[in-house]
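*Asks:* Have a look; sequence and predicted model below, questions after that.
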Amino acid sequence: MDCPELVWRARLATMRPRHEAGTGLPRGAADQPSQGTVMNLSALTRLGLLLAGGCVAAAAQSQSLPTQGTWTTTLQARDLDGNLANGAEAYYDTVLKITWLANADLGLGSAYANFEDQPGAVTWADAKTLVADFNLGGVTGWRLPTVAPINGESFQYYDPNDYWTGQRDQGYNIVSPNSELAHMFHVTLGNKSILDTSGNDQEGFGVSNQGPFSNLSSGNAYWFGTRFLQNPDDPRYPQNRVWLFYPAFGSQGFAKDTNGLLVWAVHDGDVGTALSPVPEPSSLALMLAGLGGTLMLARRRLHD
């Protein structure tokens, strides 16, 4: 089985409806995803990612890419622990007006992360407790990222005809600042969804750019702090669902609140102490060259 087919099977796994306890609904056909099923994390989803793991890695090797996205101009480094020597613990987002923790996997190594095959994964209840109790350098008041309707009025759920356009809250290519995680992924870091806005497969999807952050995962989804309200046109799913964002495919959807997903803590406003930006190597070379020229000119004037 070649790479494109593995990726296709993985994508179908993320879209395929599953049997929900108490609903009596069967699994849907793999080639007929039904409404309300995008990114409903199940065993099939994880199986699909395992199958396509090599393809995802080949498509998007995560690294820090200064020329991709807006992060070099819209994120400002912040010190939280009072030790300037160890670098930034957070980054202020000048567009969303929030501060992102530099460690994009707060649950990793915590007492709440007890999902055997998913390092850092915690339930939604534990995720909320983890961020509420988090204290770094005396800075408290952290929360989970939030999501609000793209259109500012009501959530637009999955539709098989246009879920890739970025105009639906449940789908791909969402660049609206109303979704803090999607905006970070697509705009700030410049990463891509598995489908483009015309619905075609595209290369280089997933976490190709991690920016200045550490532990930004493509192997699991991230919790929002926002409940997934039941789609009135699709009554199969009960109210114990929460919005999520899945970096591996650049998609936004939902999962049971008892599932194990990842935690990226954010803080309203600008917190911490500003750190002076480190000049790029090319800028540093120009600065040194200019300084050298100034010193030579000053020396000549002394000898005149």
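*Replies:* In hand now; what should we look at?
*Asks:* all contacts plus neighbour counts: C-alpha atoms, from now on.
*Replies:* Fine.
*Asks:* The residue nearest to residue 44 when sequence neighbours are not counted: neighbour count?
*Replies:* Nearest non-adjacent residue to residue 44, counting by CA to CA, 6 or more residues apart in numbering: residue 13, 5.2 Å away. As a burial measure, residue 13 scores 27 neighbours (other CA atoms under 10 Å).
*Asks:* quick one, helices of the chain?
*Replies:* For the chain, applying DSSP state H gives helices covering 3-15, 43-59, 71-74, 124-133, 180-183, 281-303.
*Asks:* I'd like to know which of those helices is closest to residue 274.
*Replies:* Across the helices of the chain, residue 274 has its closest neighbour in helix 71-74 (13.6 Å, CA to CA).
*Asks:* so the residue nearest to residue 44 makes contact with residue 50?
*Replies:* No: the criterion here is CA atoms under 8 Å, and residue 13 misses it with residue 50 at 10.8 Å.
*Asks:* As a check, name the ranges of all strands in this protein.
*Replies:* Counting by DSSP state E, one finds strands in the chain at the ranges 75-79, 90-93, 98-101, 171-172, 222-227, 241-246, 251-256, 266-268, 273-274.
*Asks:* Of those, which is nearest residue 129?
*Replies:* With CA to CA as the criterion, residue 129 lies closest to strand 222-227 of these, at 11.2 Å.
*Asks:* The closest one vs helix 124-133, what angle?
*Replies:* Computed by axes from the mean of the first three to the mean of the last three CA atoms, to 10 degrees, the angle separating strand 222-227 from helix 124-133 equals 90 degrees.
*Asks:* Residue 300: neighbour count?
*Replies:* 9.
*Asks:* In contact with it, which residues?
*Replies:* Neighbour list for residue 300: empty [criterion: CA atoms under 8 Å, 6 or more residues apart in numbering].
*Asks:* ok, now residue 76?
*Replies:* Counting by CA under 8 Å, 6+ apart, residue 76 touches 91, 92, 93, 94, 274, 275, 277.
*Asks:* Nearest to residue 157, out of the helices of the chain?
*Replies:* Residue 157 lies closest, by CA to CA, to one member of the helices of the chain: helix 3-15, at 13.1 Å.
*Asks:* Flag every buried residue along the closest one.
*Replies:* 3, 6, 7, 9, 10, 11, 12, 13, 14, 15 (16 or more other CA atoms under 10 Å).
*Asks:* isn't residue 146 right next to residue 180, touching?
*Replies:* Yes: Residue 146 sits in contact with residue 180 when judged by CA under 8 Å, with a separation of 6.0 Å.
*Asks:* then this one, side by side with the first:
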Amino acid sequence: MKKGLLALGAAVALSSVAPANAALAPASPGLINDTTLNITWLQDANLVKTSCDANNALWQAFDPSTSTGNTRSKAQICADNGRLNWYEAEDWVAVLNSQSYLGYNDWRQPETTQPDASCSLVDGSSQNYGYRCTGSELGHLFNVSLGNPNEVDNSCFGVYPHCLQNTGPFSNMQSFTYWSGTEYAPLPTFAFYFGTDNGYQDEDVKDVSNLFVWPVRGGQSAVAPTTAQAIPALGGFGLVALGALLAGLAGWRIRLFG
């Protein structure tokens, strides 16, 4: 008993000076806060497929027939594991916003910062691409927050899921390519993408290629309150005092009962 009290006192005291500060922190259900980039990811990295399988309100509201470059029915998109061309992806994000999905109406596709000196390659228009890109939101997530390798440094592009060896707190993360919302400035009919199968960033034709879409929103999303979160409300000083009190109780028990 006395050892338990001492351990509890120490743990509570330490929690006030060394709080967890993970880069990817669960927010309310379905959302993951990225505390480094100050954005919120959907926990479901393939919500299109999840929605079409469930035939939910999002899927019913989605009408890709009006999207630029659309040549497929909704059934064909669903059969293609939910992959969309870039314009369809933009229209899908618009549906999330019109439905205030999970309480927010500011969803967008991930951004790709240019120039990005962290990338391994640069083209004649000073646009960076290739491996090790960390300036883009998807690149930072894949390379830094999740710590995945790439096919050049690790030779991981062999057996599925290839270089996607850590998916962290996310579900349905695909080992393939995901659209970015950032257009390729020298040729706006192209947009950037990031490959979670090999760690490669490049650009592709917006109205032809069918890739996955993973909406994000700027800022941190609200965290659902839990019982465990009630303790930090004491503040740092209060937690230290509580730890000292518990340790004192343990000492009193030792003197009283030997």
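*Replies:* Cool, got the structure. Nothing here was measured: the structure is a model prediction, and the numbers come from that model.
*Asks:* what's the TM-score for these two chains?
*Replies:* For this chain pair, the superposition-based TM-score is 0.63 by TM-score structural alignment, normalised by the length of the second structure; 191 aligned residues with a CA RMSD of 3.4 Å.
*Asks:* quick one on the thing from earlier: tell me the most buried of the strands of the first structure?
*Replies:* For the strands of the first structure, the largest average neighbour count (mean count of other CA atoms under 10 Å) is found in strand 171-172, namely a mean of 30.
*Asks:* now that strand, how far from the chain's geometric center?
*Replies:* Per CA atoms, centre = their mean, to the nearest Å, the displacement of strand 171-172 of the first structure from the mean C-alpha position of its chain is 13 Å.
*Asks:* The second structure: matching residues for that one?
*Replies:* Aligned by TM-score structural alignment, strand 171-172 of the first structure falls on residues 130-131 of the second structure.
*Asks:* with the first structure superposed, average distance for that stretch?
*Replies:* In this overlay with the first structure, the average offset of stretch 130-131 of the second structure from its partner residues is 1.0 Å by mean CA distance after the TM-score superposition for the first structure.
*Asks:* hang on, the earlier thing: out of the helices of the first structure, indicate the one that is most buried.
*Replies:* Most buried among the helices of the first structure, counting by mean count of other CA under 10 Å: helix 180-183, with a mean of 24.
*Asks:* name the helices or strands packed onto that helix?
*Replies:* The criterion is 3 or more CA pairs under 8 Å, 6 or more residues apart in numbering; DSSP states H and E, and there are no helices or strands that helix 180-183 of the first structure contacts.
*Asks:* Tell me the residue in the first structure aligned with residue 142 of the second structure.
*Replies:* In the first structure, residue 142 of the second structure lines up with residue 185, judged by TM-score structural alignment.
*Asks:* Distance check, its match against residue 139 of the first structure.
*Replies:* To residue 139 of the first structure, residue 185 of the first structure is 25 Å away according to CA to CA, to the nearest Å.
*Asks:* higher neighbour count, these two?
*Replies:* Neighbour totals were compared for residue 185 of the first structure and residue 139, and residue 185 leads with 29 against 13 (other CA under 10 Å).
*Asks:* Give me the neighbour count for the residue nearest to the more buried one when sequence neighbours are not counted.
*Replies:* Spatially, and ignoring its direct neighbours in sequence, residue 185 of the first structure is nearest to residue 191 (5.7 Å; CA to CA, 6+ apart). By other CA under 10 Å, the residues close to residue 191 of the first structure number 28.
*Asks:* hmm, back to that, matching the residue nearest to residue 44 of the first structure against the second structure, which residue comes up?
*Replies:* So residue 13 of the first structure corresponds to nothing, using TM-score structural alignment.
*Asks:* what's the answer for residue 98 of the first structure, then?
*Replies:* Under the alignment (TM-score structural alignment), residue 98 of the first structure pairs with residue 39 in the second structure.
*Asks:* Name all residues that make contact with its match.
*Replies:* 33, 216, 217, 218, 219, 220.
*Asks:* quick one, what contacts the third one?
*Replies:* Taking CA under 8 Å, 6+ apart as the definition of contact, the neighbours of residue 217 of the second structure are 39, 40, 41, 106, 107, 108.
*Asks:* Next, the contact list for the nearest residue to the third one once chain neighbours are set aside, please.
*Replies:* Same thing as residue 41 of the second structure. In space, and not counting its chain neighbours, residue 41 of the second structure is closest to residue 216: 4.7 Å by CA to CA, 6+ apart. By CA under 8 Å, 6+ apart, the contact list for residue 216 of the second structure reads 39, 40, 41, 42, 107, 108, 109, 110.
*Asks:* The first structure: which residue goes with residue 216 of the second structure?
*Replies:* Residue 216 of the second structure maps onto residue 266 of the first structure when the alignment is built from TM-score structural alignment.
*Asks:* so how far is residue 96 of the first structure from its match?
*Replies:* In this view, residue 266 of the first structure and residue 96 of the first structure are 11 Å apart by CA to CA.
*Asks:* So which of the contacts of residue 217 of the second structure is the closest to residue 197 of the second structure?
*Replies:* Among the contacts of residue 217 of the second structure, residue 41 lies closest to residue 197 of the second structure (CA to CA), at 18.9 Å.
*Asks:* Isn't the closest one up against residue 34?
*Replies:* Yes: using CA under 8 Å, residue 41 of the second structure is in contact with residue 34, at 7.1 Å.
*Asks:* Please report how far the most centrally placed residue in the second structure lies from residue 10 of the second structure.
*Replies:* In the second structure, the residue lying closest to the centroid (CA atoms, centre = their mean) is residue 41, at 3.9 Å. Remark: distance between residue 41 of the second structure and residue 10 of the second structure (CA to CA) = 35 Å.
*Asks:* One more: residue 76 of the second structure?
*Replies:* Residue 76 of the second structure sits 58 Å away from residue 10 of the second structure, taking CA to CA as the criterion.
*Asks:* More neighbours: which of these two?
*Replies:* Legend: neighbour count by other CA under 10 Å for residue 76 of the second structure and residue 10, higher for residue 10 (17 against 12).
*Asks:* Identify the residue of the first structure aligned to that one.
*Replies:* In the first structure, no residue is paired with residue 10 of the second structure according to TM-score structural alignment.
*Asks:* what's next to the one helix or strand residue 10 of the second structure maps to, contact-wise?
*Replies:* Using DSSP states H and E, residue 10 of the second structure sits within helix 2-17. For helix 2-17 of the second structure, the surrounding residues in contact (CA under 8 Å, 6+ apart) are 232, 235-237, 239-247, 249-251, 253-254.
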